[in-house]
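# Quick one, structure for this:
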Amino acid sequence: MSLRLATPTLRSTARLLTRQQPMGLVKIHSSVPSQVNAVTTPPTDRLHGSYHWDIERGVSLALVPIIGAQLTMGASPVTDTLLGVVLPLHLHIGFDACITDYFNSRKAPILGKVMTATLYASTAATLVGCYQFNTNDIGITEFLARVWTA
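Modelled structure (predicted):
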């Protein structure tokens, strides 16, 4: 007998629970304009996402045969040039990921821009330095061989 009396209460409670919206979707303040909580998506960029990942993996994988060729063939202008381009790009991608993770525009808007500009300037300076070292001096491979045997 008591089960029959409790059944309508359980049904009405279940109906109320199924009609209730989750708290994330409930509009709490009706006086606040809805544009404040509007979500905007950033524009798509070809250098981020899957293209960025493909470039990063390609540069990382390119280092293996370049270093292997330098170890087997010795000093060569071709391998010195490839190493002078691929290694700074590999370092740039790694440091850019660190800056993006720890100094993003939401947490550190000014410092993130300064660090990104510094990264681009230092990468450009490193590329110029590798070019100068390979053309006007002994080259990266010969330098590493001399440091290794010293």
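
# Please count neighbours and contacts with C-alpha atoms only from this point.
Will do.

# residue boundaries of the helices in the chain?
Under the criterion DSSP state H, the chain contains helices at 2-19, 50-73, 77-102, 109-136, 140-149.

# do you know which of the ones you listed lies nearest N37?
helix 109-136 (21.0 Å; CA to CA).

# Can you spell out which helices and strands pack onto the closest one?
helix 77-102, helix 140-149 (3 or more CA pairs under 8 Å, 6 or more residues apart in numbering; DSSP states H and E).

# in the longest one, what's buried?
When you say that, I think you mean helix 77-102. Residues 79-81, 83-90, 92-93, 96, 99 are the ones in helix 77-102 that count as buried (16 or more other CA atoms under 10 Å).

# quick check, nearest of those to L144?
So of those, ranked by how close each gets to L144 (CA to CA), first place is D80, at 10.9 Å.

# Quickly note the distance from the spatially closest residue to that closest one that is not a sequence neighbour to Y131.
Closest residue to D80 in three dimensions, ignoring its sequence neighbours and counting by CA to CA, 6 or more residues apart in numbering: I140, at 5.8 Å. In this structure, I140 lies at 10 Å from Y131, with CA to CA, to the nearest Å as the measure.

# shared neighbours of these two, which are they?
Common contact partners of I140 and Y131 (CA atoms under 8 Å, 6 or more residues apart in numbering): G84.

# roughly how far out does stretch 13-20 sit from the chain middle?
Relative to the chain's own centre, stretch 13-20 is displaced by 44 Å; criterion: CA atoms, centre = their mean, to the nearest Å.

# Here is a second sequence; please produce its structure as well for comparison:
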Amino acid sequence: MLAVSRLALRSSVRPALRSVVASPVMISRRGLFEGYGLPQPPGNIVGTVNDAVPTPAPDAVHGSYHWTFERLVAVSLVPLTVLPVATGTLSPAVDALFGGLLIAHCITGFQSCITDYIPTRKFPRGHIFCNWLLYIGSAGALYGVYKIETEEEGISGAVKKIWNA
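Prediction:
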């Protein structure tokens, strides 16, 4: 009798658990913007395989100058981070420059993520929307740095307060 009830229980529970377990897996496989993108051609080939790739127009903002600017900002953050710690002084000019360059560094990093993961050819509206969100958030961050610099002791002073707390 016990063997029959185990068999009946096993045969009735497995299909129920299978549907519960399988549903999150199916949900996680779908993309976040799946219904919002433009349909892509098979293999992302427009035209024929032998057509030349269109060359983008030269633009100083999105070329090697842009890459050089990103590297200069990243490299200049290192001495601006170490300078207040090494000297022990709080300079408002250095602190404001550090805050501005830190935000510029974050903007360029997030722009690269948006360009890579939300491409214009597949998500034209999503790409524009995310860039606008980045610009609005960056403006808010710049305003926050301004308020910290004018009303408090600056970013270095805030870090010093947190460190000594």
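
# Distance to N37 of the first structure for the helices and strands packed on helix 109-136 of the first structure - can I get that in JSON lines?
What follows is these, written out as JSON lines (distance: least, CA to CA, whole Å):
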{"stretch": "helix 77-102", "distance to N37 of the first structure": "25"}
{"stretch": "helix 140-149", "distance to N37 of the first structure": "54"}
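
# ok, back up a step: quick one: what's aligned to the residue nearest to D80 of the first structure in the second structure?
Alignment note (TM-score structural alignment): I140 of the first structure maps to I155 of the second structure.

# How about G84 of the first structure?
The pairwise alignment with the second structure assigns G84 of the first structure to G99, based on TM-score structural alignment.

# just D54 of the first structure next, same as before
Counting by TM-score structural alignment, D54 of the first structure corresponds to T68 in the second structure.

# any idea how far V64 of the first structure is from the counterpart of V85 of the second structure in the first structure?
In the first structure, V85 of the second structure lines up with L71, judged by TM-score structural alignment. Counting by CA to CA, the gap from L71 of the first structure to V64 of the first structure is 11 Å.

# what do you get for N104 of the first structure?
Distance of N104 of the first structure to V64 of the first structure, given as CA to CA: 31 Å.

# Looking at those two, which is more packed in?
The neighbour comparison of N104 of the first structure against V64 (other CA atoms under 10 Å) goes to N104, with 16 against 10.

# Skipping its backbone neighbours, what lies nearest the more buried one in space?
G112 (5.8 Å).

# Now the match of G84 of the first structure: closest residue in space that isn't a chain neighbour?
V145 is the one closest to G99 of the second structure (CA to CA, 6+ apart), at 6.3 Å.

# what do you get for A104 of the second structure?
Per CA to CA, 6+ apart, closest to A104 of the second structure is V73, 7.5 Å.

# Was I right to think the one you found contacts H105?
Yes: between V73 of the second structure and H105 a contact is recorded at 6.3 Å, counting by CA atoms under 8 Å.

# what's the burial count for the residue nearest to G100 of the second structure when sequence neighbours are not counted?
Spatial nearest neighbour of G100 of the second structure, excluding adjacent residues (CA to CA, 6+ apart): L142 at 7.1 Å. For L142 of the second structure, the tally of surrounding residues (other CA under 10 Å) stands at 17.

# again with F129 of the second structure
With other CA under 10 Å as criterion, F129 of the second structure counts 12.

# That one -> the first structure?
Aligned by TM-score structural alignment, F129 of the second structure pairs with V114 of the first structure.

# Give me the distance between the residue nearest in space to the middle of the first structure and A62 of the first structure.
By CA atoms, centre = their mean, the first structure has its centre lying nearest to A97, at 4.0 Å. Distance, A97 of the first structure to A62 of the first structure, by CA to CA: 19 Å.
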